[in-house]
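Undergrad: Dropping a prediction and its sequence here:
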Amino acid sequence: MEPDGVVARALVMSDVAALAGVSHQTVSRVINGHPNVAPHTRERVERAIAELGYRPNIAARALVTGSTRTIGLVTVKINQYGPAQTMLGLENAARAAGYSLSVSILDDATAAAMREAVDTFVAQRVDGIVALSTYDDAAEALRALDPPVPLVAVQVGGAEDRPAVGVEQEAGARLATGHLLALGHRTVHHVSGPADSQEARGRMEGWRSELLSVGAPVPECLPGDWTPAAGHAAGRRLAARIRAGEDVTAVFLANDQMALGLLAALHEEGLDVPGDVSVVGFDDLPEAPYFTPPLTTVRQDFAELGRRGVQLVLARMKGESLHPDPVPPDLVVRSSTGPARAQA
């Protein structure tokens, strides 16, 4: 505790240098993520920073280095699992690279809202901007922007004019559909995501392509909106078709939340999963292993997506041309899928 009338002096970089037994320049290199610092020296400096509770003066550092060590993220509709997990993956990867993430969440993906968010980030002197653009309006807005800092797109479902990284949505849908066909199902029905979602269209295209590749019938797609309510409505419709004698034995849904609703509807209609109908989702929610029955689904590696997104924007900051490969999905097989029922 300071004596009366004495104001505690703010910690400065030289305090860290004195405690760590290194130069002021070495502390600066550690704070700014410079690679030319010996591991044991870096550890000593980081220990001194933690012991003192030192916080770098970002504004002052920006004046000296021209860098705020901050990446801006602009995203839309963060209430869905995929975008939320992508944001967490980006934040973790940015922190690991020595950057902080400043987030702007848009209510609507209009060009005006996207432009305002990017302009605000530029005014805050961020070093680069990542846009999570899974919807058509957001992607269209991005194409019209040309900010003075690197701007990259993450988790896109279609072709982009600017540097981008995402998960292979079509490949994931083909894994899901192919798994069901391999179990002997004559065809696979599909419950899609929203029409303006690039990811949803990628998954629909993968489903359709896999069916066509083996000459299987392509049923009419049932529209959805990512919610359990949409999956429940689709389940009621499919159950009615089954009662009418239609051959419905396998369903691939564009996300796990809709699969949850569909499972509930099938149970209410007295249909067994997977005895009567096999079900596959997409995303691998943390709750998916605890659905009734546990859900077969396509897993997206959001941590790896975040790492590649940050890697891409850092490369652009350095003026490097980097083209990261899409993140491959994985099929997680659980007990919601099984062999097609024998025909009467």
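TA: That came through fine.
Undergrad: Every contact and neighbour count from this point should use C-alpha atoms.
TA: OK.
Undergrad: Which stretches in this structure count as helices?
TA: Defined through DSSP state H, the helices belonging to the chain, from first to last, are 13-20, 24-31, 39-52, 58-65, 81-96, 111-123, 136-143, 169-182, 198-213, 228-243, 256-268, 302-317.
Undergrad: Out of those, which gets nearest to Gly72?
TA: With distances scored as C-alpha to C-alpha, the stretch of these nearest to Gly72 is helix 111-123 (6.1 Å).
Undergrad: and the angle from the closest one to helix 136-143?
TA: For helix 111-123 against helix 136-143, the angle between stretch directions is 50 degrees (axes from the mean of the first three to the mean of the last three C-alpha atoms, to 10 degrees).
Undergrad: got another, please set it beside the one above:
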Amino acid sequence: MAPDTPLPSENALAVRYGVSRITSKRALNELANADLIYRLQGRGSFVKGHHNPSRSHRILLVIPFADSHGIGNYEQGISNALAATDWALLSMPNDQFARLPIDRIREEYAGVIYYPTALNEDMRELINLYLAKIPIVLMDKTIPGIEIPSVTADNESGGQLAVNHLLELGHRRIAFLARTPFWETFTGTVSARFFGYLNGYRDEAESDVDPLGWAQALTNRATPVERAAFLQAEKITGLVVENDLEALNLMQQLHHLHWQLPADLSVVGFDDLPAAALARPALTTVRQDFVHSGEQAVNTLLAQMNNPSSRLPVHRRIPVELVTRQSTVSKK
């Protein structure tokens, strides 16, 4: 919406969207707190003009994938949030972005939404953006100690939801499978999911379980035959996997080895990608709201652009939910 456009009143918003006046008032208050609107007593609420020190009206999405099939539909949420504004969205892969001079970024883009490939690979670019005071929001990752705002799913809660579901089904030997060797740094998305799994597992785990050792062993056993043998040797009946792609890949490998899923192994993934519901058996997974995450990233970025000197919430966690399907059953 253009700057200074009047917004509907609290009552009008409540009627239009079928919510209470309390809800519409809260929504307007959140927009005001984010510095996206301003209020004039007796006149109402108005869209605040975006402060844009560059001449560009373009926002850049830096993302390591050519499509959203591997990470979820963040781009839809970003586009939704920008639809009523005069900002244009462009996207670019991380390796191409790394070759851009900082002066060109400042000149051509008013702000950057950045999905890191891995923090250790992208840190130089992120530090350069931070020092250049270019508005930036991270997706899916956080950088402890640096005031770069970020938007992530509540991965710790997700890990706990996954393991609690398996515990409720009677499983007691539950492992965590990750392609990422998260134990090298114990930071990032996969570590957060592992810690959530660990927190949920603590009170019900058998005395001889070894969650970290199991995770390392499963990652280091590269072939399906080796992984299958390890799962059988350790009598593991439930598995929490770092994401849906890894979970679906493992399920396919075990199927080729004549495992009966979920009878032989109950599997829970993360993300709820479209393929999860189409698998056989359909994958139980922790759903994150990619669209809402994208919308929150835009709101956070626009708040920076409106008021560059203000201190923003460093980290926004988006709630997750468990989606139960046929890949998990009660332990025999």
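TA: Perfect, thanks for sending it. These numbers come from a predicted model, not from an experiment.
Undergrad: one step back: now the helices of structure 1 in CSV, with distance to His189 of structure 1 and mean neighbour count?
TA: Rendered in CSV, the data for those read as follows (distance: least, C-alpha to C-alpha, whole Å; neighbours: other C-alpha atoms under 10 Å):
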stretch, distance to His189 of structure 1, mean neighbour count
helix 13-20, 62, 18
helix 24-31, 54, 18
helix 39-52, 55, 16
helix 58-65, 54, 12
helix 81-96, 23, 20
helix 111-123, 35, 18
helix 136-143, 25, 19
helix 169-182, 9, 23
helix 198-213, 9, 21
helix 228-243, 9, 20
helix 256-268, 12, 23
helix 302-317, 27, 22
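Undergrad: Turn those into JSON lines, including distance to Thr249 of structure 1.
TA: Converted to JSON lines, the helices of structure 1 look like this (distance: least, C-alpha to C-alpha, whole Å):
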{"stretch": "helix 13-20", "distance to Thr249 of structure 1": "66"}
{"stretch": "helix 24-31", "distance to Thr249 of structure 1": "58"}
{"stretch": "helix 39-52", "distance to Thr249 of structure 1": "58"}
{"stretch": "helix 58-65", "distance to Thr249 of structure 1": "59"}
{"stretch": "helix 81-96", "distance to Thr249 of structure 1": "28"}
{"stretch": "helix 111-123", "distance to Thr249 of structure 1": "43"}
{"stretch": "helix 136-143", "distance to Thr249 of structure 1": "33"}
{"stretch": "helix 169-182", "distance to Thr249 of structure 1": "9"}
{"stretch": "helix 198-213", "distance to Thr249 of structure 1": "15"}
{"stretch": "helix 228-243", "distance to Thr249 of structure 1": "9"}
{"stretch": "helix 256-268", "distance to Thr249 of structure 1": "12"}
{"stretch": "helix 302-317", "distance to Thr249 of structure 1": "31"}
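Undergrad: To Thr337 of structure 1, which of these lies closest?
TA: Between Thr337 of structure 1 and those, the shortest separation by C-alpha to C-alpha is 7.4 Å, and it involves helix 169-182.
Undergrad: Check the mean deviation of the closest one from structure 2.
TA: When structure 2 is overlaid, helix 169-182 of structure 1 sits 1.2 Å from its aligned residues on average, using mean C-alpha distance after the TM-score superposition for structure 1.
Undergrad: Which neighbouring elements make contact with that helix?
TA: helix 198-213, strand 250-253, strand 278-283, strand 296-299, strand 330-332 (3 or more C-alpha pairs under 8 Å, 6 or more residues apart in numbering; DSSP states H and E).
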